[in-house]
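Visitor: fold the following and give me the result.
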Amino acid sequence: MKFSLPSSRKEMKDVCIQFDGGTCSSAGALSYIALPHCSLIVPATTWISGGQNITIMGRNFDVIDNLIISHELKGNINVSEYCTATFCRFPAPNLKSSKGRTNVAVKLRVQDTYLDCGTLQYLEDPRFTGYRVESEIDTELEVKIQKENDNFNISKDDIDITLFHGENKQFNCSFENITRNQDLTTILCKIKSIKNANSIATSSKKVRVSHLEVPPVVLI
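Guide: A predicted model of the protein is given here:
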């Protein structure tokens, strides 16, 4: 059963269902709460090809209908989100056709109300320079990925790292840490509890960070 609720103050209401003038049968309690409110977007800068995980923090997100990215040329883009009461997480959409830097507005829709949630800045894709895959034991792989230093503040929750091997095998690589020196940033991840790690380390493979493929340059 679907129905529209009347406006009200922030309070509890009792709901009952009545058929043809009969007794109103209790259906439980209903809470009226304030509209959702955004307090922070992390990270607030992402890359133009999309795929990085973006998190919005705030309150009352469990009542939103959907999350929207508003672009001046592409219009409103609905994104697939996962929300709890205090945060929403979504993959940044691909805006590859946009030239250079661009800013988009992040909005929450609650029925016919659109709530501004802040701005997400898009920059050119990060420049990965290569990777190295090593195995110290035959059940574990260590993957090191290097990229040029940039303005992206990449963290564990922002990216998914995948190693592809053979025709259709792929492994999720668990983020370990990220280090930065004067020129390059190194991302370290590990794949554990696998078979034939030594064979995979020395055979043909490719590595992808979210939607971005790392060039097949083996680091020394």
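Visitor: okay, CA-based contacts and neighbour counts for the rest of this
Guide: Fine.
Visitor: list the buried residues of stretch 166-181.
Guide: Under the neighbour-count criterion of 16 or more other CA atoms under 10 Å, stretch 166-181 has 173-175, 178 buried.
Visitor: ignore the last one, stretch 57-72
Guide: Judged by neighbour count using 16+ other CA under 10 Å, the buried positions of stretch 57-72 are 57-61, 63-64, 66-71.
Visitor: hmm, who's touching it?
Guide: Around stretch 57-72, the neighbours that count as contacts under CA atoms under 8 Å, 6 or more residues apart in numbering are 33-41, 76-81, 83-88, 103-111.
Visitor: excluding chain neighbours, what is closest to P215?
Guide: Nearest residue to P215, sequence neighbours excluded (CA to CA, 6 or more residues apart in numbering): G130, at 5.4 Å.
Visitor: and the one you found, that's in a strand?
Guide: Yes: with DSSP: H, G, I helix; E, B strand; the rest coil as the criterion, G130 is part of a strand.
Visitor: ok, now which ones touch it?
Guide: Taking CA under 8 Å, 6+ apart as the test, what G130 contacts is 145-147, 214-219.
Visitor: mind running it again at 7 Å?
Guide: When contacts are counted by CA atoms under 7 Å, 6 or more residues apart in numbering, G130 touches 145-146, 214-219.
Visitor: contacts only, for A34.
Guide: K10.
Visitor: tell me the centre residue of this structure?
Guide: N53 (2.1 Å; CA atoms, centre = their mean).
Visitor: in this structure it contacts S155, no?
Guide: No: N53 lies out of contact with S155 (CA atoms under 7 Å); the separation is 9.8 Å.
Visitor: another for comparison:
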Amino acid sequence: MTGKNLHHVTRVRIQGHMECSLKESPVWNNTGSSLTFHIPSGDKGSVRVCVVLPDGRCLGKATVTYGSSPSCTGLIPSTTWASGKRKIKVQGSHLEFVEGVVHDHAPQTIQTNYSSGSLWYHTPLFEHMNQPVTSTVSLRVANQTLACSSQLTYHPDPEFTSYTAIKTGNDLRVTIEKRADKLNIATEEILVFGVQEDNQDVECVMETIEKSNWTDSVICEIKNTPNANIKSVKIRVGNVTVNLDSTHTVLLRLFLLIPIIIIVIVVFLILLGIAMAKLITNFLDPRH
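Guide: Take a look at the predicted model:
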């Protein structure tokens, strides 16, 4: 509450339409020009508010309107990564009254953002997890905690494995390989930068994410840089930051080639064994 000469205010009186529905609340953080007080619970509708002086007089004619309690009916998206900071939109009604969000695995209240009827927040960290875990989400409203009807599922952080960069005219097309997961990451959630030889970052503009059963391809382009050569890429998703360099990519490809090389060697040895067996058989055959 703001006003003038509020130093002597001892409490705030809240009164409904009936004289018997009178409630009072103590004040705190009184600076003389502003003060804070808790609004007690009440029924839907409007009440009159005045400030009480030491002599019992109640001055002022402010009005407070009680609305319906908020409700949380859904979370979009319904998954997040372990490191946190994924933007989650809360679905429900009367969300303008929400003061924060609480996860059952993280005791601190998370700040929310409300604009044009939309409420959203960033997920907190979930430590020491290596498999999907569900977290109950609740809305903090004054002295109440209201649980959402749906839960949020935490998954391990996205895993980016390698990249390739191909020049296309004046642009550099970068394709980043990512292990398939259930996070359903959107292009606007990923930031990619190419790191040049002089260690300067250059933005790689996101284009699309091509999904498959085993590996997803994150595709972006570094625009209008005909002479650009990058030595690595920097990928940011929420609180996750991954650096991939060309050495990592080459080693990964060699590692992926190992099973193929083993198969080729095994097949060669089998064919060699068959050929040797035929040769020995022909050598021992008395007809030859």
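Visitor: in helices only, show me the contacts of G130 of the first structure.
Guide: Using DSSP state H, no member of the contacts of G130 of the first structure falls in helices.
Visitor: I200 of the first structure belongs to a strand?
Guide: No: per three-state DSSP, I200 of the first structure lies outside any strand segment and is helix.
Visitor: map the residue nearest to P215 of the first structure across to the second structure for me.
Guide: Counting by TM-score structural alignment, G130 of the first structure corresponds to S162 in the second structure.
Visitor: between the buried residues of stretch 166-181 of the first structure, which is nearest R208 of the first structure?
Guide: Closest approach to R208 of the first structure among those (CA to CA): C173, at 9.9 Å.
Visitor: give me every residue that touches that closest one.
Guide: C173 of the first structure touches 161-163, 189-191, counting by CA under 7 Å, 6+ apart.
Visitor: kindly report the same for V202 of the second structure.
Guide: If you count contacts by CA under 7 Å, 6+ apart, V202 of the second structure has them with 193-195.
Visitor: again with V42 of the first structure
Guide: Residues near V42 of the first structure by CA under 7 Å, 6+ apart: 54-56.
Visitor: select from those the one having the most neighbours.
Guide: I56 (23 neighbours; other CA atoms under 10 Å).
Visitor: can you find the partner of it in the second structure?
Guide: Here I56 of the first structure is matched to V90 in the second structure, going by TM-score structural alignment.
Visitor: what's the residue nearest to that match when sequence neighbours are not counted in contact with, if anything?
Guide: Nearest non-adjacent residue to V90 of the second structure, counting by CA to CA, 6+ apart: L75, 5.0 Å away. Taking CA under 7 Å, 6+ apart as the contact definition, L75 of the second structure lies against 88-91, 150.
Visitor: what residue of the first structure matches up with L75 of the second structure?
Guide: By TM-score structural alignment, L75 of the second structure lines up with I41.
Visitor: distance check, that match against G118 of the first structure.
Guide: 7 Å (CA to CA, to the nearest Å).
Visitor: now swap in E124 of the first structure and tell me
Guide: Between E124 of the first structure and G118 of the first structure the distance is 20 Å, computed by CA to CA.
Visitor: do K99 of the first structure as well
Guide: Taken as CA to CA, the span from K99 of the first structure to G118 of the first structure is 21 Å.
Visitor: what do you get for E11 of the first structure?
Guide: 28 Å.
Visitor: neighbour count winner among the two?
Guide: Ranked by neighbour count (other CA under 10 Å), E11 of the first structure and G118 place G118 first, with 15 against 10.
Visitor: which SSE is that one in?
Guide: Assigning secondary structure by DSSP states H and E places G118 of the first structure in strand 113-123.
Visitor: got the contact list for that strand?
Guide: 38, 44-48, 100-109.
Visitor: and if you look at stretch 84-103 of the first structure?
Guide: With CA under 7 Å, 6+ apart, stretch 84-103 of the first structure has contacts from 48-62, 79-83, 119-124.
Visitor: can you tell me what sits against stretch 206-225 of the second structure?
Guide: Here stretch 206-225 of the second structure makes contact (CA under 7 Å, 6+ apart) with 170-180, 187, 203-205.
Visitor: which PyMOL command selects the buried ones in those residues?
Guide: Selection of buried members from those for PyMOL, criterion 16+ other CA under 10 Å:
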select buried, resi 171+172+173+174+175+176+177+178+179+180+203+204+205
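Visitor: among the contacts of stretch 206-225 of the second structure, which are in strands?
Guide: In this view, the contacts of stretch 206-225 of the second structure that belong to strands under DSSP state E are 171-179, 203-205.
Visitor: farthest pair in the residues you listed?
Guide: Most distant of those, by CA to CA, are D171 and R179, 25.9 Å apart.
Visitor: adding distance to D183 of the first structure, write the contacts of G130 of the first structure out as CSV.
Guide: As requested, these are exported to CSV (distance: CA to CA, whole Å):
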residue, distance to D183 of the first structure
I145, 14
Q146, 10
V214, 18
P215, 18
P216, 20
V217, 17
V218, 18
L219, 15
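Visitor: out of those residues, give me the one that has the most neighbours.
Guide: I145 leads the contacts of G130 of the first structure on contacts (other CA under 10 Å) with 24 neighbours.
Visitor: what's near enough to touch the residue mapped onto it from the second structure?
Guide: Using TM-score structural alignment, the equivalent of I145 of the first structure in the second structure is I176. Contacts for I176 of the second structure (CA under 7 Å, 6+ apart) come out as 162-164, 217-219.
Visitor: swap the cut-off to 10 Å and go again
Guide: 160-165, 192, 209, 215-220, 233, 235, 244 (CA atoms under 10 Å, 6 or more residues apart in numbering).
Visitor: again with A29 of the first structure
Guide: Applying CA under 10 Å, 6+ apart to A29 of the first structure gives the contacts 12-16.
Visitor: from those, keep the buried residues only.
Guide: In those, nothing passes as buried (16+ other CA under 10 Å).
Visitor: among the residues you listed, which ones are in strands?
Guide: Using DSSP E to define strands, the subset of the contacts of A29 of the first structure located there is 12-16.
Visitor: which residue ranges of the first structure form helices?
Guide: Under DSSP H, the first structure gives helices at 197-201.
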